[in-house]
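Asker: The sequence and its predicted three-dimensional model are supplied below.
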Amino acid sequence: MNEEINRLVNVDKNEINELKHNISKDKIHMVELDGKCIHSWIDYISAMQTKFKFPTSCMDSFDRYLDWITDLHWLGDKEQLILIIHNYNEFIKDDPLMKKNIITTLEDHVLPFWEVEVEHVVVGGRRKSFMVYLVE
């Protein structure tokens, strides 16, 4: 796996297990979702707001989700963010448009925000590595 700063990467189980084995978890906030359990936006946002510890619910607001996922100040001094979606082929499989919208939002908005934009729009904002791994 490449060490580029912010990317969305398709990996297999062996690659993700190797990654998890070789990282120091002190400065990393890692979130793992099981695609078999994520059937809808509600399932996704419920898991995300719990595992990323959002201060308020995003169930009824996509904009609030974007606000919180591009804030994360409450995670403290974590230098890297990792989102792993296991069983990606099962992830929201009955709603391909929603699945595409979630992935596109991560790829086109969230990852670039943490790679560059955070320094320009947040006072004292600091870049963070944010990797998304889609595990087949």
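Answerer: Looks like it arrived, so ask away. Residues are numbered from 1 along each chain as shown.
Asker: Please count neighbours and contacts with C-alpha atoms only from this point.
Answerer: OK.
Asker: Let me know the secondary structure of residue 65.
Answerer: With DSSP: H, G, I helix; E, B strand; the rest coil as the basis, residue 65 sits in helix.
Asker: Find the nearest non-adjacent residue to it, please.
Answerer: Excluding the flanking residues, the one nearest residue 65 by C-alpha to C-alpha, 6 or more residues apart in numbering is residue 58, at 5.4 Å.
Asker: The structure to be compared is supplied as follows:
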Amino acid sequence: MNIYRRITKVEKNNLMVKCSNDFNLNIDGKKVQSERDAIEILAKSFNIDDLQDGNWDALSDRLQRSNYIHPERINIFINNSKDLFIKDENSKNIFLEILSDTVSWWKEDVERYIVDGKRKTFNVYLLD
């Protein structure tokens, strides 16, 4: 389990080769400057079609549902992470907390709280 693990571009390239069969999502931190930006990127990437007017709670909820999160192994690479929500530290913290909670959910909580819940690998990597 990786939550906010900072990696270099070389490490990312090695992971991309090693995890070529995984669902690998690249997010450019420069393009995520608002709650709406973050929700749109993840909704589009995971084909979550009912988040048009979503908020942080709705995003968190959808990321923890197996009917939305289909891949068994997910790697999210946040490139230019230092530019993520550059003028909104509060939103940055909320977004990263949602991702952290999602990592924990798929690592262990899903089996604890969902009947027949199955673990998934959900990793988040930060690149500056």
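Answerer: Right, received. Where do you want to start? No experiment lies behind these values; they were computed from the predicted model shown.
Asker: got a list of what the residue nearest to the spatial centre of structure 1 touches?
Answerer: Centroid-nearest residue in structure 1: residue 83, 3.9 Å away (criterion: C-alpha atoms, centre = their mean). By C-alpha atoms under 8 Å, 6 or more residues apart in numbering, the residues touching residue 83 of structure 1 are 30, 31, 32, 33, 130, 131, 132, 133.
Asker: what's the answer for residue 127 of structure 2, then?
Answerer: Residue 127 of structure 2 makes contact with 6, 7, 8, 9, 77, 78, 79, 80, 81 under the criterion C-alpha under 8 Å, 6+ apart.
Asker: That one -> structure 1?
Answerer: Under the alignment by TM-score structural alignment, residue 127 of structure 2 pairs with residue 135 in structure 1.
Asker: For the residue nearest to the centre of structure 1, give its distance to residue 70 of structure 1.
Answerer: Going from residue 83 of structure 1 to residue 70 of structure 1 by C-alpha to C-alpha, to the nearest Å gives 14 Å.
Asker: For my notes, confirm the residue nearest to the centre of structure 1 occurs in a strand.
Answerer: Yes: under three-state DSSP, residue 83 of structure 1 sits within a strand.
Asker: Translate it into the numbering of structure 2.
Answerer: By TM-score structural alignment, residue 83 of structure 1 lines up with residue 76 in structure 2.
Asker: Can you tell me how far its match is from residue 53 of structure 2?
Answerer: 23 Å.
Asker: Now do the SS call for the nearest residue to residue 1 of structure 2 once chain neighbours are set aside.
Answerer: Closest residue to residue 1 of structure 2 apart from its sequence neighbours, by C-alpha to C-alpha, 6+ apart: residue 123 at 6.0 Å. Secondary structure, three-state DSSP: residue 123 of structure 2 is strand.
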